[in-house]
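Participant: sharing a sequence plus its predicted fold:
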Amino acid sequence: MQQSLISVLIPFKNTQEFLDECLVSIINQTHTNWELLIIDDNSTDNSYNLVNDYAKKDNRIKLYKNEGSGIINALKLAFSKSKGDYITRMDSDDIMPDIKLETLFNNLQLHGKNHIATGLVSYFSAEGISDGYRKYEQWLNSLTTEGTNYSEIYKECVIPSPSWMIAKEDLLAIDAFNPTRYPEDYDLTFRFYEANYKVIPCKKVLHLWRDYGTRASRTDANYAENSFIDIKLHYFLKLDFDKSKPLVIWGAGNKGKTIAKKLIALNIPFQWICDNPKKIGKHIYDVEMKPFQHLETLAHFQSIVSVANKEEQVIIRTYFSKLKKESMRDYFFFC
């Protein structure tokens, strides 16, 4: 029986150092009926020639040059050239375990349309992985193992770009790569969430994620913190905001202040709470800072929590539980 065709989309720019490992890992996949649409996003090193050498030897590899610039334009081009019934992404500096395509495809076959297949990730780096990245990996994998990725979608991108596979018609139904909102992988994840596509639980490591100092997620302005706040607010206001309830920001640090300024610019009223006695009673941006116990005077509310400290987050969750409030309905952690 003929295997279904899977289209793998890769934008690349100046990653000649890592492309050999990436391409070999795709060539070695146990699911062999794939096509690679790989787009050179204006590289200035030898990346294009390196990929071209592989394309000459393997007709499954189809190399193009970006007609514009940036990851989104490259993805649009790659997708427009794709012929597969299933679509997946890959980053040019990462590595696929050889069972990745087979596992993702089999999971989609088992669960059917309106599902996202994903897998666990594992960071690696020549310089070693920082404690922060290791904790992120553990947090992300704990969600994917249970398929509960959406439960913390306002914290971070819970379905990273190189870790998913989807039926092409399902991707088309949510406008594929047409929106030009960065970070593009986070925007796509929110559109998965909006469409109520179910995340298939997975306990296998299916993506080896390379970290290094010049990786785009570290250096590109499109992935700066404010971009993440913008996209979180955009989708919160579109999908989960209940205008009939008072909106309360919890936290008066830099992130809380950024959220407050953006809400003010959008003419969306809010109340503001914290547990810092030095700030309580003061006005920031003409909004009075109240103690967090103020929530007990509100019968119904929605709260955006901007407190990043993990220990404090546990305490805040416990407090909300005592008030019989539910995550992703009454309160939303934005960090």
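Facilitator: Nice, thanks for sending it over.
Participant: can we go C-alpha only for contacts and neighbour counts from here?
Facilitator: Noted.
Participant: and the strands in the stretch 1-150 of the chain?
Facilitator: Applying DSSP state E, counting those that start in this stretch to the stretch 1-150 of the chain gives strands spanning 6-12, 34-40, 61-65, 86-89, 115-118, 120-124.
Participant: which elements pack onto the second one?
Facilitator: Applying 3 or more CA pairs under 8 Å, 6 or more residues apart in numbering; DSSP states H and E, one finds that strand 34-40 contacts strand 6-12, strand 61-65, helix 71-81.
Participant: one more structure, for comparison:
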Amino acid sequence: MKPKLSIIVPIYNVEEFLEECINSILIQEFKDYELILVDDGSPDGCGKICDDYAAKDSRIKVIHKTNGGLSSARNAGIEVAAGRYLSFIDSDDFVSVDYFEKNMQYLVDHPEVDMLVAQVCYYDKLKSTTQYQHANLLDNKTQVLEYLFSVDYIASAWINIYHSNIFRGVRFPEGRIYEDGYILPQIADRAEKVYVSDQGIYYYRKRENSITSSRLHATSYRHHLDSYHRIIEYAINKGISKKIYCHYVFYYSHILFNAVRDYNMQEYEGYIKFWNSYPFSLFDAVWAKSIKSSVQFLLLKITGFKVLSKLFGS
């Protein structure tokens, strides 16, 4: 009999945290799952840890593959997944003991729901912050789109439990970062009903040398910009609210500003053309999250990137 849930854990160089991650899944009150451990060519002892766990529990499948990155590992897991629902857990994170029990019960009781969004705790040894949610069923397309592209939603695969139909014909883009944002328009197209859950907690481990806390490589900037461009184009085509559209234009502006500052204008000319083509007025700066963002955006609109590249370019 096929399991109700396939839990996919992509693994690379996390020997220090892997057992905590796996153990948090194995002690779940919910038992009707398969656990797919994808060893993405990890150079440490992760592969052996995976095999040792699989030898003790028949629900565990292990895939050993050549390193291909996060998207490649997730995709390898999707290919062999047999469950009606899919969950992705990063191998340095872990989940509360009740994470799957009530959430999966809700999905089983409401088969029309395509996607469940869980609660998250940003965890480290010194300080942790939990984002609690009120239970809410979004049962029409307008509500779903407004939520999935709002600041209230974390565009990360690990925060969701998906019906497997969502990933029919959809895979994570390999060789990219910000892969979850890149496929967000495709996920949004397929999700007709979304449940925001107030049960269980996903513990996202905050670690040093995070990509969000350091200067990005020129290619990484392009990957971020590609993802935001896809989202902005989708928002325009679907008529998503002005506030949400502006939110993503501000993000795009900020990343592009940093890219031009860290490298040069010529490197990102195509992205600047996209930015100039977005329908936007100076008055839309009122939607910025802070005065600093608003001022930065106004300066970009008034002076353009040519001036900024001379001031901040390498």
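Facilitator: Here it is on my side, so go on. Owing to the predicted nature of the structure, the values given are computational and were not obtained by experimental measurement.
Participant: tm score of chain vs chain?
Facilitator: Laid over one another, the chains give 0.70 as their TM-score (TM-score structural alignment, normalised by the length of the second structure), with 273 aligned residues with a CA RMSD of 4.0 Å.
Participant: what residues of stretch 10-17 of the second structure count as buried?
Facilitator: 10, 11, 12, 13, 14, 15 (16 or more other CA atoms under 10 Å).
Participant: between the residues you listed, which sits nearest residue 50 of the second structure?
Facilitator: Distances from residue 50 of the second structure to the buried residues of stretch 10-17 of the second structure, taken as CA to CA, are shortest for residue 11 (9.4 Å).
Participant: what's the nearest residue to that closest one if we skip its chain neighbours?
Facilitator: Beyond its immediate neighbours in the sequence, the residue positioned closest to residue 11 of the second structure (CA to CA, 6 or more residues apart in numbering) is residue 39, lying 5.0 Å away.
Participant: can you classify residue 321 of the first structure by secondary structure?
Facilitator: When the structure is reduced to helix, strand and coil (DSSP: H, G, I helix; E, B strand; the rest coil), residue 321 of the first structure reads as helix.
Participant: OK, contacts around the closest residue in space to residue 26 of the first structure that isn't next to it in sequence?
Facilitator: In space, not counting the residues next to it along the chain, residue 26 of the first structure is nearest to residue 96; the distance is 6.4 Å by CA to CA, 6+ apart. For residue 96 of the first structure, the residues meeting the contact criterion (CA atoms under 8 Å, 6 or more residues apart in numbering) are 22, 25, 26, 206, 207, 208.
Participant: same deal with residue 230 of the second structure?
Facilitator: 182, 185.
Participant: what residue in the first structure is paired with it?
Facilitator: Using TM-score structural alignment as the criterion, the counterpart of residue 230 of the second structure in the first structure is residue 234.
Participant: tell me which element that match falls in.
Facilitator: For residue 234 of the first structure, the enclosing helix or strand under DSSP states H and E is helix 225-235.
Participant: which positions within that helix qualify as buried?
Facilitator: For helix 225-235 of the first structure, a neighbour-count test (16+ other CA under 10 Å) marks 228, 229, 230, 231, 232, 233, 235 as buried.
Participant: could you do stretch 139-148 of the first structure as well?
Facilitator: When burial is assessed from 16+ other CA under 10 Å, stretch 139-148 of the first structure yields the following buried residues: 140, 141, 142, 143, 144, 145, 147, 148.
Participant: ok now it, how far from the chain's centre?
Facilitator: If you compare the mean C-alpha spot of stretch 139-148 of the first structure with that of the full chain, they lie 13 Å apart, counting by CA atoms, centre = their mean, to the nearest Å.
Participant: next one: stretch 52-72 of the first structure
Facilitator: Taking the mean of its C-alpha atoms, stretch 52-72 of the first structure sits 24 Å from the chain's own mean (CA atoms, centre = their mean).
Participant: and the end-to-end length of that stretch?
Facilitator: One end of stretch 52-72 of the first structure to the other measures 22 Å (CA to CA, to the nearest Å).
Participant: over to stretch 189-201 of the first structure?
Facilitator: 16 Å.
Participant: rewinding a little: for residue 171 of the first structure, which of the strands of the stretch 1-150 of the first structure is the nearest?
Facilitator: Taking CA to CA as the measure, those were each checked against residue 171 of the first structure, and strand 86-89 came out nearest at 8.0 Å.
Participant: name the helices or strands packed onto the closest one?
Facilitator: Partner elements for strand 86-89 of the first structure (3+ CA pairs under 8 Å, 6+ apart): strand 6-12, strand 164-167.
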